[in-house]
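[1] Give the three-dimensional model of this entry:
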Amino acid sequence: MAQQGTDGGEPQVPRSPSGRIPEWVLDEAAGRPPEPVPWRAPAPAPRRRRGWAVLRALVIVPLVVLLSLVASVLVGPRTWPWSPVTPDLPAATPSVTPPTLTTPPDRPTAGREAARTPLGRPLPAPPEGGTHTFIAFQEDGVTPVAYDPCRPVHYVVRPDDAPPGGEDVVHAAFARLGEVTGLRFVHDGVTDESTTLERDIFQPERYGDRWAPVLVAWETEEQNPALAGDTVGQAGSVAVSLGEGPRVFVTGTVSLDAVRMPEILSFRDGARTARAIVLHELGHLVGLGHVDDPEQLMYPEARREVPDFASGDLTGLSVLGAGPCVPEL
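    Just a heads-up that it's a prediction; the model follows:
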């Protein structure tokens, strides 16, 4: 996915007459820095074209960063005060504890689950380094926005329309991302949230006194128009800041095409390709942008030769796993 600040896009997975997945998959970013960046789904006939020629909206990372933010998946930070959040759906987990009277109406009690030190350590960046880009930066224009490493990043999965084996792919991808970044990802089970769009990042009646967890869902084009055409995935995160403090991602969304992903999983080596798609999306989720290097997973054209994070991806993820701890949020 091109940059988007948070989004992730997924590759096109063209099919050959034999049903095998061709050697390439296009990832077209159709989002904006604040929106989720999607990848392209399988094209009817595989034709080798450079991703930059096919990608129209998000191939140029700088342009993406300049686009306006989208409420559902903002990549740019917001500052307090925010307007109160009014959940419009019944709680998915009856056992959650509602905020106390001292809790601000628009955000959780500060320091929820915050530890004094990072919960893990990112893998050392490869000695050779590699090409990588970031979606959003702090005020210094150099330090990338990242998730707080001193507290776990929770995620939930909406099981509706999930293809056989789909959730296993998602969990495996989060496990790999945690291994690389040192961030602790915690699966909180299933949810009944109806959409990844226009999503409240604080839903006390559903999730309790904490930031809403990352939402992973399989959606149709009707549910998420961004999945129209060949787009098979979209992801993004919301960053917030308190006063002049650092910006921190607190939650996000990952939308996977409920129609095309099952097709991809049915291909030979489909689980491998699907995992690469989800890994690419999760790279966007934690702050990586697209690169013009075909040897990296974050290249907008996915290739069978690159099923996992490569040296440049790992270099960027090492930095994102060492973001600031912000207990006051």
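
[2] hey, let's count contacts and neighbours off CA atoms from now on
    OK.

[3] Would you work out how far apart the start and end of stretch 206-220 are?
    End-to-end span of stretch 206-220 (CA to CA, to the nearest Å): 24 Å.

[4] that's a helix at P327, yeah?
    No. Under DSSP: H, G, I helix; E, B strand; the rest coil, P327 falls outside any helix and is assigned coil.

[5] Where do the strands of this protein begin and end?
    24-26, 39-40, 77-79, 146-147, 153-158, 185-190, 214-219, 231-241, 248-257, 301-303 (DSSP state E).

[6] most neighbours per residue, which of these?
    strand 39-40 (a mean of 34; mean count of other CA atoms under 10 Å).

[7] Output the strands of the chain as CSV; include the columns distance to F267.
    Below are the strands of the chain laid out as CSV (distance: least, CA to CA, whole Å):
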stretch, distance to F267
strand 24-26, 13
strand 39-40, 16
strand 77-79, 39
strand 146-147, 34
strand 153-158, 23
strand 185-190, 27
strand 214-219, 18
strand 231-241, 15
strand 248-257, 16
strand 301-303, 15
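
[8] Alongside the first, I'd like the structure of this one:
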Amino acid sequence: MVGEAVSEVARATGLHLVVDASDSSRPLVQDWTSSSGGLDPTPQSILVGWATPDEVPGLAGRVAGLGGSSASASPLTGRWSWSTGQVALDADYFATLNARDVEGHASGRAVIMHELGHVVGLAHVDDAHQLMAAENLGLVSFGDGDLRGLYQLGQGRCERGSLDDPWDPAAA
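    Down below sits the predicted model:
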């Protein structure tokens, strides 16, 4: 589900996103309210993990997932850019999806797509026909408005020193 959701967000934004499941030891953070979002400052990484409401209190109630990112100012230009993000998924909710059929898989993928939408910069919308609505009423794919927003986010300029635009100080 994660790989499929990442592919959908990459396709919609044009961003180069790669799933690297090599680091299973990084814990999800509980404090999403600090100025850095409480996120590990490893540049250009998104941590996706499963947790319980005891581990990530924001997952309490009917919340299937949380997603967000943090930004930092470039020491070279002073411009702010995305630096890292996190998606916390409710382990119990996803365990029940595994017991279901294709519908459960599609629902889980939609939750992950929604949360990755937050990571790349989308907020909740009031339109129930969009996957980025605060409450999903059964949608399993991005709506037209979601796709327009994701496309616009993908048109942003890469900061020097990013993986897409490496900066060589000797060439300056």
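
[9] that older thread, G323 of structure 1 is nearest to which of the strands of structure 1?
    strand 146-147 (5.5 Å; CA to CA).

[10] elements contacting the closest one?
    Applying 3 or more CA pairs under 8 Å, 6 or more residues apart in numbering; DSSP states H and E, one finds that strand 146-147 of structure 1 contacts strand 248-257.

[11] Quick one: average offset of the strand it packs on versus structure 2, please.
    Strand 248-257 of structure 1, aligned to structure 2 and superposed, deviates on average by 0.7 Å (mean CA distance after the TM-score superposition for structure 1).

[12] And for G178 of structure 1, nearest residue in space, chain neighbours not counted?
    Spatially, and ignoring its direct neighbours in sequence, G178 of structure 1 is nearest to R184 (5.8 Å; CA to CA, 6 or more residues apart in numbering).

[13] What's the match for the one you found in structure 2?
    For R184 of structure 1, the aligned position in structure 2 is H16, judged by TM-score structural alignment.

[14] What sits closest to the residue nearest the centre of structure 2 if chain neighbours are left out?
    In structure 2, the centroid-proximal residue (CA atoms, centre = their mean) is L116; its distance is 2.5 Å. In this structure, L116 of structure 2 finds its nearest non-sequential neighbour in G67, 6.2 Å apart by CA to CA, 6+ apart.

[15] Also R78 of structure 1?
    V240 (4.7 Å).

[16] Report the contact partners of the counterpart of the one you found in structure 2.
    With TM-score structural alignment as the matching criterion, the partner of V240 of structure 1 in structure 2 is S72. Contacts for S72 of structure 2 (CA atoms under 8 Å, 6 or more residues apart in numbering) come out as 80-83.

[17] Pull up the aligned stretch in structure 1 for stretch 106-114 of structure 2.
    Aligned using TM-score structural alignment, stretch 106-114 of structure 2 spans residues 272-280 in structure 1.

[18] any idea how far the residue nearest to R78 of structure 1 is from L282 of structure 1?
    According to CA to CA, V240 of structure 1 and L282 of structure 1 sit 19 Å apart.

[19] what's the neighbour count on D144 of structure 2?
    12 (other CA atoms under 10 Å).

[20] how near is it to S83 of structure 2?
    27 Å.

[21] ditto for A106 of structure 2
    For A106 of structure 2 relative to S83 of structure 2 (CA to CA), the value is 29 Å.

[22] Which single one of the contacts of S72 of structure 2 is nearest to A12 of structure 2?
    W82 (17.5 Å).

[23] Just give me the match in structure 1 for the closest one.
    Aligned partner of W82 of structure 2 by TM-score structural alignment: F249.

[24] same question, R26 of structure 2
    Superposed on structure 1 with TM-score structural alignment, R26 of structure 2 falls opposite E193.

[25] what sits against the closest residue to that match other than its chain neighbours?
    In space, and not counting its chain neighbours, E193 of structure 1 is closest to R158: 7.1 Å by CA to CA, 6+ apart. Residues near R158 of structure 1 by CA under 8 Å, 6+ apart: 190-193, 215-218.
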